[in-house]
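Student: no sequence on this one, just coordinates:
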């Protein structure tokens, strides 16, 4: 069984950009959601596409199953997505043995920058980079699902720590 174990943080400033890869664009939509599971579709800028099923209510650890699908089918699914199709560019930064994924949102959530770090174990304690701000692991408002469905999603994401240098 595949497990996703991750922590999520707001990003403080832009220093991370000096260390990041070129990034990849992502369009993401939800096909169905329930309290303890979701089914999403993603289309990447390079033409790849996937369908992901996540099961579990823990903010830190969930079961995750991902399947490659054709870009044509994924585009059809995005057209039928619930709520808003999220647009973001994902960058990767290596920091002290961990890979951080920084999502820079566009569209409706333009201005929001969130960093996630995937862990091998819930007991892992990665050293936080100096550009990481407030932890939002477990804050449902910052989940992609809540943002897509506007279920208590953040109303304003232009907090001072996301805009500083």
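Tutor: It's in. Keep in mind it's a predicted model, so treat the numbers as computed, not measured. Residues are numbered from 1 along each chain as shown.

Student: switch to C-alpha atoms for all contacts and neighbour counts from now on
Tutor: Noted.

Student: name the helix or strand for the residue nearest to residue 109 when sequence neighbours are not counted, please.
Tutor: Leaving aside its chain neighbours, residue 109 sits nearest to residue 157 (7.5 Å; criterion: Cα to Cα, 6 or more residues apart in numbering). Residue 157 belongs to no helix or strand when assigned by DSSP states H and E.

Student: surely residue 157 touches residue 114?
Tutor: No. Counting by Cα atoms under 8 Å, residue 157 stays clear of residue 114, with 10.3 Å between them.

Student: between the two, who's got more neighbours?
Tutor: residue 114 (23 against 17; other Cα atoms under 10 Å).

Student: name the next helix or strand downstream of the helix ranked longest in the chain, please.
Tutor: Determined from DSSP state H, the single longest helix within the chain is helix 71-79. Next helix or strand after helix 71-79 toward the C-terminus (DSSP H and E): strand 82-95.

Student: and the comparison structure, right after this:
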């Protein structure tokens, strides 16, 4: 089990693009959601799939369990997706010794760009990159499960 402190930010500008180390094409969907928990399938680059169980903790911390699953089974399970399937390209960007995952959404969420920082410790605001915009960590509408099930946030409209 991984214990993480997760923060989410809207992205203010494209300066991060100069520091991209890797890109991953992601298709993900949710099989179950409830207060403080989600069950997600993620297909990466069309070649590997993972089942992820997330449980909310206190504050920014969460418990996460992740398991590889056969790609064919993941493709079959998409028929049971709640809401719509999320399509995005994830970019790995390093800053100040930390890895940021910048998600550029496609499909219904075209125009939304969100950066996530998952760490075992809290990163002080003064060490965050200048291309980050508003902190949306506590805004549930920007959680991926909410994006799959809910209305499209104004940042994507």
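Tutor: Yes, it's here. Note that this is a predicted model, so its numbers are computed, not measured.

Student: TM-score for this pair?
Tutor: Overlay of the two chains. TM-score (TM-score structural alignment, normalised by the length of structure 2): 0.93; 156 aligned residues with a Cα RMSD of 1.6 Å.

Student: any idea how far residue 116 of structure 2 is from residue 72 of structure 2?
Tutor: Distance, residue 116 of structure 2 to residue 72 of structure 2, using Cα to Cα, to the nearest Å: 29 Å.

Student: so which of those two has more stuff around it?
Tutor: Taking neighbours as other Cα under 10 Å, residue 116 of structure 2 and residue 72 compare with residue 116 leading, 21 against 11.

Student: hmm, the more buried one is touching residue 11, no?
Tutor: No. In this structure, residue 116 of structure 2 is not within contact of residue 11 by Cα under 8 Å, at 9.9 Å.

Student: what sits against the closest residue to residue 36 of structure 2 other than its chain neighbours?
Tutor: Leaving aside its sequence neighbours, residue 36 of structure 2 sits nearest to residue 56 (Cα to Cα, 6+ apart; 4.7 Å). By Cα atoms under 8 Å, 6 or more residues apart in numbering, residue 56 of structure 2 lies in contact with 36-37, 62-63.

Student: map the residue nearest to residue 109 of structure 1 across to structure 2 for me.
Tutor: Matched across to structure 2, residue 157 of structure 1 falls on residue 155, judged by TM-score structural alignment.

Student: check the gap between that match and residue 100 of structure 2 for me.
Tutor: In terms of Cα to Cα, residue 155 of structure 2 sits 19 Å off from residue 100 of structure 2.

Student: OK, contacts around residue 145 of structure 2?
Tutor: Neighbour list for residue 145 of structure 2: 29-30, 33, 38 [criterion: Cα under 8 Å, 6+ apart].

Student: could you do residue 25 of structure 2 as well?
Tutor: Residue 25 of structure 2 touches 44-46, 87-90, counting by Cα under 8 Å, 6+ apart.

Student: ok, residue 37 of structure 2 next?
Tutor: 53-56.

Student: kindly supply the ChimeraX command isolating those of the residues you listed that are buried.
Tutor: In ChimeraX syntax, the buried subset of those is picked out as below (16 or more other Cα atoms under 10 Å):
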select :53,54
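
Student: now the contacts of residue 37 of structure 2 as CSV including distance to residue 96 of structure 2?
Tutor: Shown next, in CSV, are the contacts of residue 37 of structure 2 (distance: Cα to Cα, whole Å):
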residue, distance to residue 96 of structure 2
53, 29
54, 27
55, 28
56, 27
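
Student: list only buried entries from the contacts of residue 25 of structure 2.
Tutor: If we count by 16+ other Cα under 10 Å, the contacts of residue 25 of structure 2 have these buried: 44, 87-90.

Student: can you tell me the SS state at the closest residue to residue 68 of structure 1 other than its chain neighbours?
Tutor: Nearest residue to residue 68 of structure 1, sequence neighbours excluded (Cα to Cα, 6+ apart): residue 50, at 4.3 Å. Classification of residue 50 of structure 1 by DSSP: H, G, I helix; E, B strand; the rest coil places it in strand.
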